[in-house]
Structures are given as C-alpha cells and as structure tokens.
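J.: What shape does this take:
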Amino acid sequence: MGGTHSPPDRARTMRRTATGLLLAMAGLFVLSGQYLGLHPAVGYVRAFAEAAMVGGLADWFAVTALFRRPLGLPIPHTAIIPENKDRIADTMAAFLQDNFLTPAVVARRMQDMNLARAVGEYLAAPAQGETGARLRAGAGELLAEFLESLDPERLGTQVRGGLKSLAAKVEVAPLLGQMLTAAIADRRHLPLIDAGIRWAGLTIEANEGMIRQMIHDKANGLVRWTGLDERLANSVLDGLYKLLAEVLVDPSHPLRGKLDEGLSKLANDLLHDADTRGKIERMKNELLDNPAVATWWIGVWERIRAGLIKTARDPGGSLGGQLGASLGELGRVLRDDPRMQLQLNRFARRTAVGIATRYGGQIVRLVSETVRRWDARTVTDRIEGAVGRDLQFIRMNGTLVGGLVGVLIHAGDTLL
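T.: Down below sits the predicted model:
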C-alpha cells in the first residue's frame, strides 16, 4: 500500500540519513579549513565539524560492530550479535522464563485482571452493526477453517470408533422392548403396521412376474398345458391384494390382532427373554463391525462437515444469526454476573498458572532452540530491522553532540 514502509525500509532510510550527515560534516571540515583566516567564527565551525566527524565515526563503528565487522576487518569484539547468537538465544529464553512464565509471576499479573468481564463487554457490545457482523463472520470463518483443517477420514473414523464403543456398552434389546411396549400401549404402532401393509402390497406388485414364474415352475405339465397355472397365479395375486386391502381398511381384522399379539410377544421377549436379547446384541455387534457401515458413516460425516462449513461461511444465514445471538447473550452474562466472573477468572488464572508450571520450560526451550536454528544472517537482519532505526538516531545524535562538544573545547582553548 502507498505510504507504508516496513521496518527494514525505515532502518535503511535512517542509515542513509546518518551517513549523509557524517559526509556533510566531513565536507564542512574540508571547506572551513580553506577559510580559517577569514573570520574567528570559522574556527568554531571547523571545530564543530571535526568533533562531529569523530563522534559520528565512533558511533558508526559502535553500531556497525553490533551486527557485522566494520569494513570487513577482523577487529576483536565486533559482529557481536552473529558471534553470540546462541548466547543471545539462551538469554532471551531465560528472560522470558524469569519475567513471564514462572507460576508466581503469572498469578500476580492475573490477580487484578477481570478477564471474564472484559471478554463479556466485548461480546455484548458488538451485538449490532458492522462490528457485530465482523464478529459473526470471524466466528463463522474460524469454525469453517477448523472443520477444513480436520482430516475427514481420520476424524470420521474416530467419531465412529467413539460411537461404536458407546453403542457396544449399551444393551439395546431392553430399550427397544420398552419403546415397543410404550408404542403398543399408546396405539402408536398402528401407523407402522399400516405402512408395513402398504409396503407388502407394493412389493408384491413390483414382483408379480417373479411370483407368476414361481407358480408356473411349481405346476406340473398338465396344469401348464391347460393354462391353469396362469389362472392359479391370478387367483393367488388377487387373493393377496384383497387380503392386504381388507387388513388395511378394517381396524378389527383378525390378522391385525395376530400382528398385535406378535409385536406384544416381541416386546416381552426383548425385555425378559435372554435368548432374544442375546440375538439382538449379536446383530448389533455384527452391524457395528460391518465395513459397509464404516464406509456409510464416513460419507455421512463428510456431508455433515461440508454442510457445516458452507453454513458457517454464510454470516447472514441461520448459523451466523445464531452465532451472533449466542455470543451476545454470553457476553451479557459475563458482563453482568459477578459470580460467573469470579469463577471464570479463577479458572483462567489456574489454567495459566498450570500451563506455566507444566509447559513453561518447554516454551522457553522452544524459543531458545528456534533462535539457535536461525542462521547468523537471519538473526542479524531481524534484530537490525527491529531496532536499526533507533540505532541510526544514535549515530546522528553522536554526530551532533560531538560537534557541540568540539565547539565547547575550541571555545575553552581560545578564551583561556
């Protein structure tokens, strides 16, 4: 973007400015030497330029020696940062641990922080307007990115394994028996029977050809020669259709009573018969171990995941509205409930102290090892990019302060 500069660019600009000031002092020194007899004030100008050069050169050497060898010369105690990279890494890590990652320091810094209330005020305030829209969009995008980062097959397998483990511990036969008993008592099984009758009729209709062929194959040659097999097949099919229709329209049909008796016995066996319960458990376990079920679940999970990702990325959709409303309500609770704040702040403090206790050493080692793995040029560039601009100000100040000191010394020498 126009008008913006990175830290290295600003440091480079300041380095050129400081160097230009030093060259200007050198030019002023040479020029004033040509006119020393012209006026006494020229002596002060020359003294200023001379001392400014000395101060500027001294500070240039000091600043340059931090990052590299001045003019490439192997002067002792130069290129301090590259030569002491590992020691700097250890010092940074020790500073981080001593000042930020000890349990006592973490507890003390968080003692007076009302983190829960601050979070609550932030969540409650942007419930409306552009900020609220950004918050909902950000939350939705975060959820979508989290879901996208998951390995669908691995996570689906893990979820299936968890469901399988849970289902394996649950004896389903008594649950089915209780559900069936309650349904029969409330007459809620009747729609299921009606649906079963309709399904039977549609199945027969879809397989009429097969039924006719079966009757034809079972009939003897005389029956087939006289064509009675076709009339027999028609009679059988008509009888089945008529029976199913009568059962469907007559609530008091004897076959319905038989179906009720069968369902009642099944419910009782599911609750009390050990053999029936054992069969159901074996069927359940075989179903859970079936690879086809695993494949089916992976497909189901992937469709669920894709749907959630699509919905999460739609801030104006139902999920976006629900996220915004839920976050706003959570914020109001955190903002207005002191007891909730106390509990959450205590939990946050204990969590932070626990992290510092358990993982502080690992975090410190990570910082130290990361810096150690950097090459010397990377360390130099990053530190110089961060503080190089200020160091160039030191050069400029050294040049100007040196010149002023030179003027004072020249004045003292002249007047005394």
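
J.: hey, let's count contacts and neighbours off CA atoms from now on
T.: Fine.

J.: burial count for Leu334?
T.: Using other CA atoms under 10 Å, Leu334 has 25 other residues around it.

J.: mind listing what it touches?
T.: By CA atoms under 8 Å, 6 or more residues apart in numbering, Leu334 lies in contact with 116-117, 119-121, 340-341.

J.: Among these, the buried ones, what's the ChimeraX command?
T.: Those of the contacts of Leu334 that count as buried under 16 or more other CA atoms under 10 Å are selected in ChimeraX with:
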select :116,117,119,120,121,341
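
J.: Now render the contacts of Leu334 as JSON lines, adding secondary structure.
T.: Below are the contacts of Leu334 laid out as JSON lines (DSSP: H, G, I helix; E, B strand; the rest coil):
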{"residue": "Ala116", "secondary structure": "helix"}
{"residue": "Arg117", "secondary structure": "helix"}
{"residue": "Val119", "secondary structure": "helix"}
{"residue": "Gly120", "secondary structure": "helix"}
{"residue": "Glu121", "secondary structure": "helix"}
{"residue": "Met340", "secondary structure": "helix"}
{"residue": "Gln341", "secondary structure": "helix"}
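
J.: And this one, please, so the two structures can be compared:
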Amino acid sequence: MAGKARYTAAISLGVMGAGFVATMPFLDIPWVRFVQSGFEAGLVGGLADWFAVTALFRHPLGIPIPHTALLPRNRQKVTSALVKTVEEDLLSKESIRGKLEQFRIAERLLDGVMRQIGTDPFKEGIRQAAVTLLESIPKEKAAVLLEREIRKRLDRLDAKQVLEAVVGIVYEHKYDEKAFDFVLELAEQWTLTAETRLRLGAMAGQAMSRMQTNGFMQMAINAFLGFYSEDKLGGMIQQFLLSALYDLKRSGDSNRAALLKAVRQRIDGLTQDPKTEESLEQWKQRLLSQWNLAELSAGWVEQLHARLLEWVREPDFAEHYIVPLLEQGARRVRGDEQLMAKLERWIQEQLNRWIEANHSKVGALIRENIDRFDNETLIKLMEDKIGGDLQWIRVNGALCGFLIGIILEGLKALL
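T.: Just a heads-up that it's a prediction; the model follows:
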C-alpha cells in the first residue's frame, strides 16, 4: 500500500513539473498563464510536502540539512513519548482495571467451564489426567508411608480403651443377650435328641446307683431304678431341662436376668483386671512382631493401585463419576450470588496485584521491541505502516497547490 501511494505521489509531482515546463513557452496566452500558475504552485506544494515527509525519516537527497531526519535523531524522545502515552493514557492502570471490572470474569470463567464439562474432549481429558496421576504415584513410597502409619496407630492403641469400646458396643447392641440366647438354642437342640435323652437317663441311673445310703433308702432307690428305665428317667430329666431352657429364653424371667447380670459382671470385671490389660498389650506386641507389615502394605498398595487404574480406565468413568460431581458443584457455585461475588472480588484483587506489579513491564516491552531494531529497519517498518498515508500528503499538497495557484492568478487578474 505504501509503495502504491509513493508511486502516486511521484506521478502527481511529475505531472506538476511537466505541466509547469510545458506551459512556459505559451505564457502570452491568458488561459495558459492561469494553468501555468496552478502547475507552478502545485510543483512548489508537492516539493515542499516531499521535503517535509522525507525529513521525518531521513535527510532529503542525503544532504544533512538541519532539522531533518527527525525520527532517527529523536528516536529516544519518540520512544519515551510512545511509552508514556501507552502507560498513562492508552493502557493506564485505571483503564485496565475499569475494563476488567466490566467483564465479570468469575461468571465468564464458570460459564465456560460448565459448557466444556459435558463434552467428549473434556471427559477424555479427565480420564487421561486420572490415569496419569495414578501412574505417577510412587507405590514404594506409598507402601512405606502406609506401613509407618499403621505401625504408629497400633503402637498408640490403648488395649484397655479398645476392650472398653468393644464391651460398650456389646451392651449397646445387646450382643451378650444374643449370645446367651444362641447358647440356649444350642442347648435346647442338644436336649431334644433321643441320644441325649438316653445319655441323661444312663448318667442319672449311674449316679443314683452309686449313692451310699442306709438300707431302707437303698431299697427305695433300687426299687425306683427298677421301675424307671434309662429311657424314662432320661425323658423326665429332658422335660425338666427343656422347661428350664424355655423359662430362661423368656425376657421377663428372673433367672435369665440373674444369669445375664452375672455374665455382665464377669465382663466388667475383665475390663478392670490389670492382667487382662497386660495380656491384650502382649498380644498386640506379639501381633506387631509377627506381622510383616512392609510386605502387607506393599501388597495392599499394589492391589489398590491396580483397582483404581482399572476403574479410571473404564470408558464411562468420567461421565458417571466425575462429570456429575463437577456439574453439581458448578451449578451450586453459579447459583450462590454471595459466593460468586466473593469469587469475583478475589479474582479482581489478584488481577489488580498483578497489574500493579507488572504494569511497568508494558512500557519496558514496548521500549525493548523498539530498541531491537536499527534506524533503517525501524524507518522501513514505519514507512510500511504509515508511509502510505504520509505519501498522500504529497499528493494533496500538489493538488491543493495547483488549485491555490489558479485562484491566486485569478485574483491577480481581477485586481
């Protein structure tokens, strides 16, 4: 564009010069004198504007005329003025802050994230990021940390407190009563069998036959044993035991309450017995010494790592697990006006701090980019960007000079 404008300016100046020379032999003709005056003024105007435009960038015709090559001679002044204009006017701190405050950055960021969450590239990115994160975990260090944490927790474990906690859970969920009923159920099932009935009868008969009493009582016992067989005697004892077990299974039975009270007293006694605490502590230490926690921890970490990798590599991992959480969280944050306001203020504060700390770098960057060009390169860049407009000044000067010359010649004729 600058080349075309320079060509046009040269043509306009050439036309004015050619017209001025061509009309000189015919000055006795009035209308030619008018035109010649226009060409003369246009030539002067074109040459003056050519000199002015050229003087901005270099010495006209290479002659070091004073006050020419203005830009190279005043490069530092021009650079400083440009930097000052950008820093204080075009990109001042206040203008940047004001423009950023209008953007509502928090809303724009969150809306952009919400639009991207459900897309396939985002899901694939989440899945790949999860895989990369898991694969970068040092399993050996994780196993060592796990072993150290387990050992530390077990060392700090108070056996008495654990026992008291277990007893508390037993009482809270009535596991002692359930265990008691379980034993009663087993006893009832054992008592109901024919084998048990015979065994009970045989045991009772043997016990009665071994009793040492006087003659009359011995006769009575022998008569009783002769009248009742082992089966009948066992059946009597069996009925007695079943009746007793039935009563013990009823919640309001006094014997049941007494037995449960005795059991609980025994359990409470264990929690207060120093020997029990000492035994538990010895068991804990023996367990720690026998366990190969390093190997166990490494195995646990390896298994967990493999399962997690298998899980995150599933095609629907992000869609089913991560995306719903992110969408829910984003909607919750977007709908909370107070939270959005706090987030916006925080972002603006961070940006203001960054602007305050780095605003001077804008001018430094401009100066650095300008200083890396030598004068010739910088002039070529400026001529390429603004030279076209400047060349049109030459064209306008020639045309305006031509018109002004005609007008002035007309005024002379009238006067």
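
J.: TM-score of the superposed pair?
T.: The TM-score (TM-score structural alignment, normalised by the length of structure 2) is 0.49; 261 aligned residues with a CA RMSD of 5.2 Å.

J.: on that earlier part again, from the contacts of Leu334 of structure 1, which is closest to Gln97 of structure 1?
T.: Distance to Gln97 of structure 1 across those (CA to CA) is lowest for Ala116, with 25.7 Å.

J.: Give me the spatial nearest neighbour of that closest one, chain neighbours excluded.
T.: Closest residue to Ala116 of structure 1 in three dimensions, ignoring its sequence neighbours and counting by CA to CA, 6 or more residues apart in numbering: Gln341, at 5.2 Å.

J.: Tell me if I'm right that that neighbour and Gly120 touch.
T.: No. Between Gln341 of structure 1 and Gly120 there is no contact under CA atoms under 8 Å: 9.1 Å.

J.: overlap in contacts of those two?
T.: Contacts common to Gln341 of structure 1 and Gly120, judged by CA under 8 Å, 6+ apart, are 334-335.

J.: Am I right that Leu270 of structure 1 is in contact with Pro174?
T.: Yes. Counting by CA under 8 Å, Leu270 of structure 1 does reach Pro174; the two are 5.7 Å apart.

J.: which ones are touching Ala306 of structure 1?
T.: Contacts of Ala306 of structure 1 (CA under 8 Å, 6+ apart): none.

J.: my guess is Asp194 of structure 1 meets Ala245, correct?
T.: No. With contact defined as CA under 8 Å, Asp194 of structure 1 does not reach Ala245; the gap is 10.3 Å.

J.: mind checking the SS state of Thr131 of structure 1?
T.: helix.

J.: That one: neighbour count?
T.: Neighbours around Thr131 of structure 1, by other CA under 10 Å: 12.

J.: Can you tell me how far it is from Leu344 of structure 1?
T.: Distance, Thr131 of structure 1 to Leu344 of structure 1, by CA to CA, to the nearest Å: 25 Å.

J.: Could you do Leu287 of structure 1 as well?
T.: 44 Å.

J.: who has more neighbours, the two?
T.: Comparing Leu287 of structure 1 with Leu344 by other CA under 10 Å, the one with more neighbours is Leu344, at 17 against 14.

J.: That one: which element?
T.: When elements are assigned from DSSP states H and E, Leu344 of structure 1 belongs to helix 338-373.

J.: in that helix, what counts as buried?
T.: Buried-residue list, helix 338-373 of structure 1, by 16+ other CA under 10 Å: 341-342, 344-346, 349-350, 352-353, 355-356, 360-361, 363-365, 367-368, 371-372.

J.: go on, stretch 35-55 of structure 2?
T.: By neighbour count on 16+ other CA under 10 Å, the buried set for stretch 35-55 of structure 2 is 35-47, 49-55.
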